[in-house]
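Q: task: produce atomic coordinates for the following.
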Amino acid sequence: MKPIVFNGKFLTVAPTGVHRVAEELIHAFERLVISRRSAIELSDVAVVAPTSAQRKPSFSMIRVIKRGFASGLPREYPWEQINLPWIARNALLVNLCNMGPVFHFDSLTMIHDAQVYLTPASYSLGFKLWYRLIQPLLGRTSRGILTVSEYSKEQLVRYGVAPAEKITVIHNGCDHVLANAPAHGFVAASGLDEERYVLALSSTQSHKNIRVLFQAFADQRLAHLTLVLFGSASKSTFESLGFEVPPNVRFVGRIDDAELAALMIHALAFACPSTTEGFGLPPLEAMILGCPAIIAPCGALPEVCGDAALQADPHTPHEWVEKIMSLAADPKLRAHMRESGRHQAALFTWDTAARKLAHLLGLNVVDRPGDAGPTDMQSR
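A: Okay, the predicted model is just below:
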């Protein structure tokens, strides 16, 4: 069995959603190999990162190796294309963050979505050109392409990134949020009342479609509620781009996992009005914590949320007003959405994702007598 190398370029930057997926999937893979018999030892598995990598993930046994002459932005890109294929020349290389070296042919590359084609206005010109150049090459040179939803698979085929027979879907997990001890005091400290606010991600990317939430919360019917936005984009950021921000919008900035968990648990709803998503992890994270979700029926959101989330048209503010008002006015509906949301989100675990990855890597992972399977583990 060949050694396995994970591309650790993601350790050079502050974590985003894609980087969170990489780290959680590697953690789950490590747990799987430790707890089950397999054809590989963890001494044969490593994460290889540029020497500039600052983040230190808490892997138990998988080594993090920093190596290569190129480090630091923007030199991490030549590191990935020149250093990494040489370092991993005798290994099976796994790239989990949309990119990888085109001249390492024994590799699996996870491409999360086709957003650079679907919503080009969300990205800089250089970013779009680079992705549109490299990703189709990876589609041809990689042993296989991974993606995170059937929707993303369809779009990658549509735009010629890779043929369908070469693409495998591995859904994200969302159960990592259950490991966080919520910082319940953060809600009151932020001046918020339980179930009197709607939570959403603060992003100026066009496909995140925050404008429709601003328009909804400008409606007097929602004047008694607050829209809480978490993330890097501030009120001044939106206003500089021509957005009109209603007075009942609160920006809490970048927050940690414990604070986010508390906000989700005590929110009236989590709103995701995106016009396209390759997966849609934040609504599922909210749902597994018992927060009702309202989504736009776009991209992979209906695929992963199923019937367990309310839906509103992404371009019709009054539909968002009506869905929010229905939750605020009906305790039975809130209770139903909490329960159905938890049930749906529990289907998406990192254990399941790791098992699928292990199978693709050629590992025959066998349960030991007495080991809990994914369903048993989820129910604890």
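
Q: drop to CA atoms for contacts and neighbour counts, all remaining ones
A: OK.

Q: tell me which residues touch Asn172, please.
A: Neighbouring residues of Asn172 by CA atoms under 8 Å, 6 or more residues apart in numbering: Val21, Val148, Phe279, Leu281, Phe348, Thr349, Trp350, Ala353.

Q: how about a cut-off of 7 Å?
A: Val21, Val148, Phe348, Trp350, Ala353 (CA atoms under 7 Å, 6 or more residues apart in numbering).

Q: with Val102 instead?
A: Gln81, Leu137, Leu138, Thr141.

Q: what about the last one, neighbour count?
A: Applying other CA atoms under 10 Å, we find 20 residues neighbouring Thr141.

Q: on that earlier part again, ok, and the most crowded of the contacts of Asn172?
A: Trp350 (25 neighbours).

Q: list the contacts of it.
A: Counted by CA under 7 Å, 6+ apart, Trp350 has contacts Leu25, Ala28, Asn172, Gly173, Asp175.

Q: list the helices and strands the helix or strand where Ala46 lies packs on?
A: Here Ala46, judged by DSSP states H and E, is contained in strand 45-49. For strand 45-49, the elements it packs on are strand 4-7, strand 63-66, judged by 3 or more CA pairs under 7 Å, 6 or more residues apart in numbering; DSSP states H and E.

Q: the following helix or strand past the last one: which residues count as buried?
A: Per DSSP H and E, strand 63-66 leads on to helix 76-78 as the next helix or strand towards the C-terminus. The neighbour-count criterion (16 or more other CA atoms under 10 Å) identifies Glu76, Tyr77 as the buried residues of helix 76-78.

Q: any idea how far the next helix or strand after helix 76-78 is from the chain center?
A: Moving toward the C-terminus from helix 76-78, the next helix or strand (DSSP H and E) is helix 84-87. Offset of helix 84-87 from its chain centre (CA atoms, centre = their mean, to the nearest Å): 27 Å.

Q: one more, so I can put them side by side:
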Amino acid sequence: MIFINGKYRLTRLTGVQRVGHELTNRIVDECRRRNVACEVLTPPQWIARSKLRPVIAALWEQLILPLRARRGALVNLCNTAPVFAHGRQLVLLHDAAVFDVPENYSKLYRRWAIFQMRLLAAGSSRLASVSNFSRGRLASALGKHNDDFILVREGAGHVLRNGRSDDVLSRLGVERKSYLLAVGSRQAGKNLHNLLAAVSRIDTDHVLVVAGGTDLSLFSSAVDVDAKKCVFAGYVNEDELRSLYTHAACFVQASTYEGFGLPTIEAMALGVPVVCSNAASLPEVCGDAARYFDPHSPEDMARVIEEVLQSEVIRGELIEKGKRRVQFYDWGLAAEELVEDVLTRI
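A: Below is the predicted model of the structure:
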């Protein structure tokens, strides 16, 4: 029997939660194909409406979830899991950011995350991560070997299922191909201050559209940015996000730290040229399907972005390479390999 930790369902599908959602659906399908019993264990919906949701949800995960999953193997896909549960569980850890870039997090969150990750690393049957970069950094931080982590790569097929809502362009006051797109929060690691500085140096009228949530309570060093050449879209639904990708002149991932960088392959899947940082996991994930810049140099960022914007040939090459690259990333294959590991190793 396989149980899946469904705590992620209490929050919006952004980043890690998106991975949890897509893998959960494919794991359920794979278990059905293999005739293996599988159940997603989800907290009561009233918790989502509570002002104390983070605390109550954490208590549910630590106290109730292990009791409900005690007769099977528990799969945890979103960084957290019961720390004192029986050993029959797999935990997917997406990155080692709390160790590598502690300045991006509040002290309280960082201490809890590190405490929990160390207990999980010591007590879980199996550990997993989403890139070779991340499992290497996690292994180093947690006193493990790289081989202690199985690799669970992400996918991009979900963006092709979505519809489009082009009204978002008029709502934001932008036109087709008149903007660069960045996706993510306004925390310092996303490097928006350098990206904005780069955009101001580009000799075009392009603006930067930033789509995504802005949960500033979690991040202690959020960037205060100048809005003159930047449009903050805030949280957008899936159809709006697809439209923003589709009509962007290019997609820019400026992060100084990413465990994987899901938006890069989402953009590739939708035929958008990708320009990104040469840091952390991004070169591993994007391969030759992106143009790279030094994320610490606005001048280098501006130079590379401008090269892509001014050359139809370069954009065409990036689009074709992106379409080929994204074939390496498939939610179904990831779920198949994960289920096989759970059934044979836990």
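
Q: residue contacts, Leu108 of structure 1?
A: Contacts of Leu108 of structure 1 (CA under 7 Å, 6+ apart): Leu93, Val94, Asn95, Ser142, Arg143, Gly144, Ile145, Leu146.

Q: as CSV, the residues you listed with secondary structure and neighbour count would be great.
A: Listed next are those as CSV, based on DSSP: H, G, I helix; E, B strand; the rest coil; neighbours: other CA atoms under 10 Å:
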residue, secondary structure, neighbour count
Leu93, strand, 31
Val94, strand, 24
Asn95, strand, 23
Ser142, coil, 23
Arg143, coil, 17
Gly144, strand, 22
Ile145, strand, 30
Leu146, strand, 25
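
Q: need those residues in CSV with distance to Ser206 of structure 1, can you?
A: Shown next, in CSV, are the contacts of Leu108 of structure 1 (distance: CA to CA, whole Å):
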residue, distance to Ser206 of structure 1
Leu93, 33
Val94, 30
Asn95, 27
Ser142, 31
Arg143, 33
Gly144, 30
Ile145, 27
Leu146, 25
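
Q: which one of those is nearest Glu285 of structure 1?
A: Leu146 (21.7 Å; CA to CA).

Q: now which residue in structure 2 aligns to the closest one?
A: Under the alignment (TM-score structural alignment), Leu146 of structure 1 pairs with Ala128 in structure 2.

Q: contacts only, for Ala258 of structure 1.
A: Ala258 of structure 1 touches Asn180, Ala181, Pro182, Ala183, counting by CA under 7 Å, 6+ apart.

Q: follow-up on the earlier one: most neighbours of all the contacts of Val102 of structure 1, which one?
A: Leu138 leads the contacts of Val102 of structure 1 on contacts (other CA under 10 Å) with 27 neighbours.

Q: element containing that one, please.
A: Going by DSSP H and E, Leu138 of structure 1 is in helix 125-141.

Q: ok, residues contacting that helix?
A: Met99, Val102, Phe105, Val116, Ile145, Gly160, Val161, Ala162.

Q: could you tell me which of those belong to strands?
A: Ile145 (DSSP state E).

Q: so which of the helices and strands packed on strand 45-49 of structure 1 gets nearest Ser234 of structure 1?
A: Closest among those, using CA to CA: strand 4-7, at 32.3 Å.

Q: quick check: the closest one compared with structure 2, mean distance?
A: Average distance, strand 4-7 of structure 1 versus aligned residues of structure 2 after superposition (mean CA distance after the TM-score superposition for structure 1): 0.8 Å.

Q: so where is that strand in structure 2?
A: Going by TM-score structural alignment: strand 4-7 of structure 1 matches residues 2-5.

Q: repeat that for stretch 305-318 of structure 1.
A: Going by TM-score structural alignment: stretch 305-318 of structure 1 matches residues 286-299.

Q: ditto for stretch 281-294 of structure 1
A: Going by TM-score structural alignment, stretch 281-294 of structure 1 sits over residues 262-275 in structure 2.

Q: quick check: end-to-end length of that stretch?
A: Taking CA to CA, to the nearest Å, stretch 262-275 of structure 2 runs 14 Å from one end to the other.

Q: one more: stretch 162-177 of structure 2?
A: 20 Å.

Q: now do stretch 185-198 of structure 2
A: 18 Å.

Q: any idea how far it is from the middle of the chain?
A: So, by CA atoms, centre = their mean, the centroid of stretch 185-198 of structure 2 is 17 Å from its chain's centroid.

Q: check stretch 208-223 of structure 2 too.
A: With CA atoms, centre = their mean, you get 14 Å for stretch 208-223 of structure 2.

Q: in it, what counts as buried?
A: 208-214, 218-223.

Q: adding distance to Arg242 of structure 2 and secondary structure, write those out as JSON lines.
A: JSON lines is the format used below for the buried residues of stretch 208-223 of structure 2 (distance: CA to CA, whole Å; DSSP: H, G, I helix; E, B strand; the rest coil):
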{"residue": "Leu208", "distance to Arg242 of structure 2": "16", "secondary structure": "strand"}
{"residue": "Val209", "distance to Arg242 of structure 2": "13", "secondary structure": "strand"}
{"residue": "Val210", "distance to Arg242 of structure 2": "13", "secondary structure": "strand"}
{"residue": "Ala211", "distance to Arg242 of structure 2": "11", "secondary structure": "strand"}
{"residue": "Gly212", "distance to Arg242 of structure 2": "13", "secondary structure": "coil"}
{"residue": "Gly213", "distance to Arg242 of structure 2": "16", "secondary structure": "coil"}
{"residue": "Thr214", "distance to Arg242 of structure 2": "19", "secondary structure": "coil"}
{"residue": "Leu218", "distance to Arg242 of structure 2": "27", "secondary structure": "coil"}
{"residue": "Phe219", "distance to Arg242 of structure 2": "27", "secondary structure": "coil"}
{"residue": "Ser220", "distance to Arg242 of structure 2": "30", "secondary structure": "coil"}
{"residue": "Ser221", "distance to Arg242 of structure 2": "29", "secondary structure": "coil"}
{"residue": "Ala222", "distance to Arg242 of structure 2": "26", "secondary structure": "coil"}
{"residue": "Val223", "distance to Arg242 of structure 2": "26", "secondary structure": "coil"}
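
Q: show me which of those is closest to Asp300 of structure 2.
A: Leu208 (16.8 Å).

Q: what's the counterpart of that closest one in structure 1?
A: Using TM-score structural alignment as the criterion, Leu208 of structure 2 maps onto Leu227 of structure 1.

Q: alright, that wraps it up for me.
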